[in-house]
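J.: got a predicted model here, sequence first, then my questions.
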Amino acid sequence: SVPPVIRVYPESQAREPGVTASLRCHAEGIPNPQLGWLKNGIDITPKLSKQLTLQANGSEVHISNVRYEDTGAYTCIAKNEAGVDEDISSLFVEDSARKTRKYCLGIGNMFYVFYEDGIKVIQPVECEFQRHIKPSEKLLGFQASFCPKADGDPVQRCVWATAVNVKDKFIYVTQPTLDRVLIVDVQSQKVVQAVSTDPVPVKLHYDKSHDQVWVLSWGNMEKKSPTLQVITQASGSVSHHTIHTQPVGKQFDRVDDFFIPATTLIISHVRFGYILHKDDAMLQKIDLETMSYVKTISLKDYNCIPESLAYTHLGGYLFICCKPDTTGAVLPQLIVDSVTDSVIGYNGDVTGTPHISPDGHYLLSIDDAKGLMRIQSITVRGEIQDAFDIHTNLHISDVAFQPSFTEAHQYNVYCSSSSQTDVLFMELSSGKVKMVKSLKEPIKAGEWPWNSKNRLIKDSGLFGQYLMTPSKESLFILDGRLNKLNCEITEVERGNTVIWVGEA
């Protein structure tokens, strides 16, 4: 069992009398913790009324028509058999709140969208542009602009592939046609550095545990000489450069992809990553700190060349989607025990690309060829439950998880389509499905060479209400609480690289 870890939102807020205030609490632990609330140190349960209610299994305090006497420190407490954690959300009810509210948005809680005409910083509630960083803007301290004009192109255009958020301080973003990574400073909203990489950098991952950004480059558009590089001290205000990882028997050209498990509230340190080699039935286990290979996990007995991976800390399982074999037959997913590095066997008859919810409790597998999504829950003891199926011809491009607004310890999932104009919404606990329709055509898959996600969908963090998904020429912001479209922002072409920046 693992003691609870808790987060509240917001940490503090000012409200004028008569409006509604909500205070939210998210806790993780094994087993799932029980939640309770105190106001100024006293249990609020006896005080509950029409005006003061608990929602979403007690994870949200909802106060309608706030009064001066609602001002106070609201403590959320999470308990399970392994321990207790608590955090405070403060509410101030005051007349002047209306005047100050406009300016306390700060630089956090924004979507950064990288598109042909530079970078747009967008505040999702009112769908306002906070800033447009144009392609002609100079790199800090240099004469060159950050998206130089290509030969023969009358317009200055940017080409981006992927980006990562580094501690809400910096955004690292690849420019695959310029063989470099740009670093955007969130505080000043400026491009502060360009880091040269191997040719055609296409994928980034921020390894929070060691504060480093991993870069996969293809070498050329035919992916002929792919390499892995690492940028260390990623959140430091230092001059950055890349380091090559140790080659395997001088075979740099074998790296097909890499996978590093994400950190969560309760798993704050990740020690190992995995490298997938072209046409090899194995995983290479890598020590993230020393950037060196530690072990080869053979998948030969199962004839599995790994294509994609997902990891859950519940049971410590890696789920592996294998490439179709030479006859085109599709194998079920393989399960590997990440503690012993041994193959446990097939995941029943479940096929497709695996995705794990942030709390590790749900495995969502998408088999595009069969038009099938399968959802399995995983217990705290690591038991993998039977799947329920959802049939869809949506051709799913990307997946985003969002904590439920109606139930504690639950997640909803949003799926964008690589060819259609709808987004699929699903409640993982019940399997209830809804479509958000008419979100225009995505960029065609053939026009987005960098990865298989030609239509991203991006959530806005642990307490975020909004999601963003780009079409070919505009951006759509969805409201996850109300399950509907919030707004469309037009004239943003090829904005398929999106990052959410929370409050640093």
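T.: Happy to help now that I have it. The structure displayed is predicted, hence computed values, not measured ones.
J.: okay, CA-based contacts and neighbour counts for the rest of this
T.: Noted.
J.: nearest residue to residue 479 other than its sequence neighbours?
T.: residue 466 (4.8 Å; C-alpha to C-alpha, 6 or more residues apart in numbering).
J.: scratch that, residue 51 is what I was asking about
T.: Going by C-alpha to C-alpha, 6+ apart, residue 51 has residue 64 as its nearest residue, at 5.2 Å.
J.: ok, residue 217 next?
T.: Leaving out its chain neighbours, the residue that sits closest to residue 217 by C-alpha to C-alpha, 6+ apart is residue 201, at 3.8 Å.
J.: for the one you found, give its distance to residue 156.
T.: To residue 156, residue 201 is 20 Å away according to C-alpha to C-alpha, to the nearest Å.
J.: quick one: which of these two has more around it?
T.: Higher neighbour count among residue 201 and residue 156: residue 201, with 31 against 16, using other C-alpha atoms under 10 Å.
J.: okay, now the one to match up with it:
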Amino acid sequence: MPWDFGEDDSLYISKVTTIHMGNYTCHAYGYEELYQTHILQVNVPPVIRVYPETQAQEPGVSASLKCHAEGIPNPRITWLKNGIDIMPKLSKQLTLLANGSELHISSVRYEDTGAYTCIAKNEVGVDEDISSLFIEDSARKTRLSVGNMFYVFSDDGITVLQPNECEIRRHIRPEERIFTSYEEICPRVEGEGTQSCLWASAVNVRDKYIYVTQPKQNRVLIIDTQTQKAIQSLDVDPLPTKLHYDKSHDQVWVLSWGDMRKSSPTLQVIPEASAGEDQHVIRTPFEGVDDFFIPPTNLIINHVRFGFIFNRSKSAVHKIDLETVTHIKTINFKNYSCVPQTMAYTHLGGYFFVQCRRNRSVAVSPQLIIDSVTDAVIGPNSDVSGTPYISPDGRYLVSADEDSGRIKVQALSLRGEIELIYDLQTNIHVSDLTFQPSFTEGNQYYIYATSHLQTDVLFVELSTGKMNVLKNLKDPITSKDWPWSNYNRIMKDSGLFGQYLITPAKDSLFVINGRQNTLRCEVSGIRRGNTVVWVGEV
């Protein structure tokens, strides 16, 4: 246990993290009305990432150096060039954007070559990292990078797209061969005229490999991002429909349905996923798994120990140890007659949010909140219902109710409290939603949301609720053509430092420029491209 009671009835927490923030109330035995509440606020020293670590540019072009910092309270950012503060040097040519998180040089000269140190400070600590800039005559002539690309899996194979120029860098066709086994990437099906592919789910493994499921082939394909080739296929249980990469233990989880009625679902694990060579699959002991949830890591929380699995018929979630792949305990929702459908997690206060399945006898099915420190069900999340999404910094919970089109946004305070900040009525029945870091405000985000049925994409400034719409991004893939999940139109971002997002329509792809909140381009002739992975620096 992470806590103890002292001889004087004090509560001792041995290793405090952000999940412990919140209110602690001590009651007197037999005198319930006598109590005292303590508020525990947890401060976290800054953690930063710079991007890019090094870059070479020709004289006269513009260059950007970015620094993302997280900590509690929010850190302040300063920059040094070769050890000297750049603040006095700021000018039209050298500017700081988004509270210092981007250093922009509008026209680089030879003397701009140097080591730029980003320093993030708050009340409890400091972190720093270096981004190097080299100005060279022929910097542009270096070989084409294979990183910073979207991989789009569609009927016609795999398209590697560079979003900045909207350029297709590589197209892997269905008849291309897998490197080790020499099988075709998408084997021809008898009776079908054209050779086409069917994909369901894909994950990025440390920017080295992409694992992608081929549900009808009962296998997982492994793509090497360095060579942009399929290097291996792994046989898994029938109809693999969902993958998740557990970064903490370097393993890929595979959920298979067994058949289209989901009558014999199984969960398997591929260990040492980033090794990439001679992979194998391990069966887990869990039966009747309808879905599973593994919390994401972020800059502050980089290790996750537990996951959850749920069955469609049971009012409970099962907590599992990711390392040993064993069941630890069952958290029951019988009192709330809640059968879990989706989950989300924030490391601020350590809350899990569970969306319950629609129930004919109940008009609305609210979310439930579980406290991850005690595994206790705290109760409903007031009257909030809908699919829960947590912003990458853990500070906002966005709940999208796809039936009513309502989007409720709650903030998680540094005292572990959950408060509603606004409630948006939209006509968008949300299929998928993601977060795009703001380029004007440090530590702020936009939400981008697609619709199950409509052609519009919604974007909202998260801190203010200011809404806008990108119109006429063509019809989404029909649910009939996308039986694998509720997300028949995904919205894929390009990570912490990326400015592009991608969303597929029925027969094409749209690239959105998140810096300007505008449409960048449409790439036509890509059918059912609803499985997309972003690959950063390779």
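T.: Perfect, I can see it now. These numbers were taken from a predicted model, which means no experiment stands behind them.
J.: what's the TM-score here?
T.: Here the TM-score for the pair of chains, by TM-score structural alignment, normalised by the length of structure 1, is 0.96; 496 aligned residues with a C-alpha RMSD of 1.2 Å.
J.: before we move on, back to that, so what corresponds to the residue nearest to residue 479 of structure 1 in structure 2?
T.: Aligning on TM-score structural alignment places residue 466 of structure 1 opposite residue 500 in structure 2.
J.: its match is in contact with residue 513, isn't it?
T.: Yes. Using C-alpha atoms under 8 Å, residue 500 of structure 2 is in contact with residue 513, at 4.8 Å.
J.: ok, the two, which is more surrounded?
T.: residue 500 (24 against 18).
J.: which residues touch that one?
T.: When the contact criterion is C-alpha atoms under 8 Å, 6 or more residues apart in numbering, the partners of residue 500 of structure 2 are 163-164, 493-494, 511-515.
J.: of the residues you listed, buried ones?
T.: 163, 493-494, 511-514 (16 or more other C-alpha atoms under 10 Å).
J.: can I get those in a markdown table including secondary structure and distance to residue 45 of structure 2?
T.: Output for those, formatted as a markdown table (DSSP: H, G, I helix; E, B strand; the rest coil; distance: C-alpha to C-alpha, whole Å):
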| residue | secondary structure | distance to residue 45 of structure 2 |
| --- | --- | --- |
| 163 | coil | 35 |
| 493 | coil | 27 |
| 494 | coil | 26 |
| 511 | strand | 36 |
| 512 | strand | 34 |
| 513 | strand | 32 |
| 514 | coil | 29 |
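J.: and the match of residue 466 of structure 1, how far from residue 223 of structure 2?
T.: In terms of C-alpha to C-alpha, residue 500 of structure 2 sits 22 Å off from residue 223 of structure 2.
J.: one more: residue 355 of structure 2?
T.: The value you get for residue 355 of structure 2 to residue 223 of structure 2, if C-alpha to C-alpha is used, is 34 Å.
J.: more neighbours, these two?
T.: Neighbours per residue (other C-alpha under 10 Å) separate residue 355 of structure 2 from residue 223, with residue 355 holding more: 26 against 22.
J.: would you mind finding the match for that one in structure 1?
T.: Residue correspondence to structure 1 (TM-score structural alignment): residue 355 of structure 2 is matched to residue 321.
J.: quick one: buried residues of the strand or helix carrying its match?
T.: Assigned by DSSP states H and E, residue 321 of structure 1 belongs to strand 317-322. Neighbour counts using 16+ other C-alpha under 10 Å place 317-322 of strand 317-322 of structure 1 among the buried residues.
J.: which residues does it contact?
T.: Residues outside strand 317-322 of structure 1 that contact it (C-alpha under 8 Å, 6+ apart) are 304-312, 330-338, 347, 351-354.
J.: check stretch 39-59 of structure 1 too.
T.: For stretch 39-59 of structure 1, contacts defined as C-alpha under 8 Å, 6+ apart pick out 24-26, 35-38, 60-65, 72-75, 405-408.
J.: just stretch 365-373 of structure 1 next, same as before
T.: 350-355, 364, 374-375, 389-396.
J.: which ones among the residues you listed lie within strands?
T.: Taking DSSP state E, the ones among the contacts of stretch 365-373 of structure 1 that sit in strands are 353-355, 364, 374-375, 389-391, 396.
J.: report the buried members of those.
T.: Using 16+ other C-alpha under 10 Å, the buried ones in these are 353-355, 364, 374-375, 396.
J.: state the pair within those that is farthest apart.
T.: Greatest spacing in these, by C-alpha to C-alpha: 375 and 396 (14.7 Å).
J.: buried members of the contacts of stretch 39-59 of structure 1 into ChimeraX, please.
T.: Only the buried entries of the contacts of stretch 39-59 of structure 1 go into this ChimeraX selection, using 16+ other C-alpha under 10 Å:
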select :24,25,26,35,36,37,38,60,61,62,63,64,72,73,74,75,405,408
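J.: among the contacts of stretch 39-59 of structure 1, which ones are in strands?
T.: Among the contacts of stretch 39-59 of structure 1, DSSP E puts 24-26, 35-38, 60-63, 72-75 in strands.
J.: the residue nearest to residue 217 of structure 1 matches what in structure 2?
T.: Under TM-score structural alignment, residue 201 of structure 1 pairs with residue 240 in structure 2.
J.: repeat that for residue 152 of structure 1.
T.: Under TM-score structural alignment, residue 152 of structure 1 pairs with residue 191 in structure 2.
J.: state the distance from its match to residue 218 of structure 2.
T.: Residue 191 of structure 2 sits at a distance of 20 Å from residue 218 of structure 2 (criterion: C-alpha to C-alpha).
J.: not counting residues beside it along the chain, what's closest to the alignment partner in structure 1 of residue 68 of structure 2?
T.: Residue 68 of structure 2 maps onto residue 26 in structure 1 when the alignment is built from TM-score structural alignment. Of all residues beyond its chain neighbours, the one nearest residue 26 of structure 1 is residue 7 (5.3 Å), with distances taken as C-alpha to C-alpha, 6+ apart.
J.: surely that neighbour touches residue 87?
T.: Yes. Under the criterion of C-alpha under 8 Å, residue 7 of structure 1 makes contact with residue 87 at 6.7 Å.
J.: more neighbours: which of these two?
T.: Comparing residue 7 of structure 1 with residue 87 by other C-alpha under 10 Å, the one with more neighbours is residue 7, at 21 against 18.
J.: what span of structure 2 is the host helix or strand of that one aligned with?
T.: Assigned by DSSP H and E, residue 7 of structure 1 belongs to strand 2-9. Mapped onto structure 2 using TM-score structural alignment, strand 2-9 of structure 1 spans residues 44-51.
J.: run through who's touching the matching stretch.
T.: The contact list for stretch 44-51 of structure 2, computed with C-alpha under 8 Å, 6+ apart, reads 18, 65-75, 118, 120-131, 299-300, 497.
J.: post-alignment, that stretch versus structure 1, mean distance?
T.: Compared with structure 1 after fitting, stretch 44-51 of structure 2 deviates on average by 1.2 Å (mean C-alpha distance after the TM-score superposition for structure 1).
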